[in-house]
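*Asks:* pasting the structure only:
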């Protein structure tokens, strides 16, 4: 095994560099959960000795959703405010999902969360579902800390759009 070999996980490429996994494009070490997955799948090829572990028990969806909401919620609402200021129109759910995919912090966080799922859908679909989850929980004051920041409406294609709530 050479350090030039590339290994794929969730659509991203990684290299083993002596004692750590690195993103093949950015040369940045991925989050711990990604490194664990790489060790589990490819560790035997690069000489990593891993302990056998079970997949973590899943947390209730509301607490998992709140963790995701606390991380990506401010990113989403910042983007909605920015785009609304440019267009004076609702920001489409798909545009928000694409912004999360393009946003380094949000994408890295969501890749960690996605790695802990059964991965029955693509990562892109998973990210869109996170936008939908936040949308579905915006009006429930016990579940969303952002319900007073944004309002939603239905777009022409039946999907949701968002804009800042009038002050």
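*Replies:* Everything's here; your move. Because the structure is predicted, anything quoted here is derived from the model rather than measured.

*Asks:* when you work out contacts or count neighbours from here on, use the C-alpha atoms and nothing else.
*Replies:* Noted.

*Asks:* mind listing the strands for this protein?
*Replies:* In the chain, the strands defined using DSSP state E lie at 7-9, 12-17, 20-23, 91-92, 150-154, 160-164.

*Asks:* please name whichever of these is nearest to residue 74.
*Replies:* Closest approach to residue 74 among the strands of the chain is made by strand 150-154 (11.1 Å; C-alpha to C-alpha).

*Asks:* hey, which helix is longest across the chain?
*Replies:* The longest helix of the chain (DSSP state H) is helix 61-87.

*Asks:* how about it: buried residues?
*Replies:* Across helix 61-87, burial judged by 16 or more other C-alpha atoms under 10 Å covers 65-66, 68-69, 72-73, 75-77, 79-81, 83-84.

*Asks:* compute the inter-axis angle for that helix and strand 150-154.
*Replies:* Following axes from the mean of the first three to the mean of the last three C-alpha atoms, to 10 degrees, one obtains 80 degrees for the angle between helix 61-87 and strand 150-154.

*Asks:* same for helix 61-87, what does it pack against?
*Replies:* Contact here means 3 or more C-alpha pairs under 8 Å, 6 or more residues apart in numbering; DSSP states H and E; on that basis helix 61-87 packs against strand 91-92, helix 93-102, helix 104-115, helix 123-136, strand 160-164.

*Asks:* would you format these as CSV with distance to residue 40 included?
*Replies:* Shown next, in CSV, are these (distance: least, C-alpha to C-alpha, whole Å):
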stretch, distance to residue 40
strand 91-92, 38
helix 93-102, 25
helix 104-115, 12
helix 123-136, 20
strand 160-164, 38
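
*Asks:* take a look at this one as well, against the first:
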């Protein structure tokens, strides 16, 4: 995973100290919290390298360690409470990201032993779908987009400051 972060650090887009990984005990606690006994190797490596607080890579979703500890319960609320569906198909999955309380990304139970599987997307009343991307491909896409995201944030900040000055 350092090959993902290192170019961003070298370009000054990410501070090296922003990369905070999880220790083995935290990874085991995360698996226990979600009731799984293994994780895809690529996800596990990401957690160990920089996954404790991954907002250095993307701020669009909820996917930090403390959130993911609770993600299975949050996903259950989305499926059962919000959409009145059965959570059983997701019970043995690993939920690694939620998005604003209406969708989540997950690894299916049969993919937990795979080195770098595609992840799946639950989006309310739409059919569950394969993302079409492995976890590493998805991370690479986030890393590739980061310079654009930073520039957009900078432009929005400039506009907001101008609007404040005009008041």
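*Replies:* Thanks, I have the structure now. Quick caveat: nothing in here was measured; it's all calculated off a predicted structure.

*Asks:* can you give me the TM-score here?
*Replies:* The TM-score (TM-score structural alignment, normalised by the length of structure 1) is 0.26; 77 aligned residues with a C-alpha RMSD of 5.3 Å.

*Asks:* quick one on the thing from earlier: tell me which of the helices and strands packed on helix 61-87 of structure 1 lies nearest to residue 16 of structure 1.
*Replies:* That would be helix 104-115 among the helices and strands packed on helix 61-87 of structure 1, by C-alpha to C-alpha, at 18.7 Å.

*Asks:* only the buried residues of the closest one, if you could.
*Replies:* Of the residues in helix 104-115 of structure 1, 106, 107, 108, 110, 111, 112, 113, 114, 115 count as buried by neighbour count, 16+ other C-alpha under 10 Å.

*Asks:* tell me the one among these nearest to residue 37 of structure 1.
*Replies:* Nearest to residue 37 of structure 1 among the buried residues of helix 104-115 of structure 1: residue 115, at 7.8 Å, using C-alpha to C-alpha.

*Asks:* is it correct that that closest one is in contact with residue 33?
*Replies:* Yes. Counting by C-alpha atoms under 8 Å, residue 115 of structure 1 does reach residue 33; the two are 7.3 Å apart.

*Asks:* what are the ranges of the strands in structure 2?
*Replies:* Read by DSSP E, structure 2 holds these strands, from start to end of the chain: 94-99, 103-107, 118-123, 129-134.

*Asks:* point out the one among these that comes closest to residue 10 of structure 2.
*Replies:* Closest of the strands of structure 2 to residue 10 of structure 2 is strand 129-134, at 25.3 Å (criterion: C-alpha to C-alpha).

*Asks:* which neighbouring elements make contact with the closest one?
*Replies:* When contacts are defined as 3+ C-alpha pairs under 8 Å, 6+ apart, strand 129-134 of structure 2 packs onto strand 118-123.

*Asks:* what's the strand it packs on in contact with?
*Replies:* With contacts defined as C-alpha atoms under 8 Å, 6 or more residues apart in numbering, strand 118-123 of structure 2 is touched by 102-108, 128-135.

*Asks:* kindly report the same for stretch 123-134 of structure 1.
*Replies:* Contact with stretch 123-134 of structure 1 is made by 10, 65, 68-69, 73, 93-94, 96-97, 100-101, 110-111, 114, 144, as judged by C-alpha under 8 Å, 6+ apart.

*Asks:* next, the buried residues of that stretch.
*Replies:* Judged by neighbour count (16+ other C-alpha under 10 Å), stretch 123-134 of structure 1 contains these buried residues: 123, 126, 127, 128, 130, 131, 132, 133, 134.

*Asks:* surely residue 4 of structure 2 is in contact with residue 140?
*Replies:* Yes. Using C-alpha under 8 Å, residue 4 of structure 2 is in contact with residue 140, at 6.7 Å.

*Asks:* now residue 68 of structure 2. Nearest residue, chain neighbours left out?
*Replies:* residue 96 (5.8 Å; C-alpha to C-alpha, 6 or more residues apart in numbering).

*Asks:* dump the residue contacts of the one you found.
*Replies:* Contact analysis of residue 96 of structure 2 by C-alpha under 8 Å, 6+ apart lists 63, 68, 71, 104, 105, 106, 107.

*Asks:* including neighbour count, could these go into CSV?
*Replies:* Shown next, in CSV, are those (neighbours: other C-alpha atoms under 10 Å):
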residue, neighbour count
63, 24
68, 22
71, 26
104, 25
105, 22
106, 25
107, 25
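
*Asks:* any idea how far residue 151 of structure 1 is from residue 109 of structure 1?
*Replies:* Plainly put, residue 151 of structure 1 is 25 Å away from residue 109 of structure 1 if you go by C-alpha to C-alpha, to the nearest Å.
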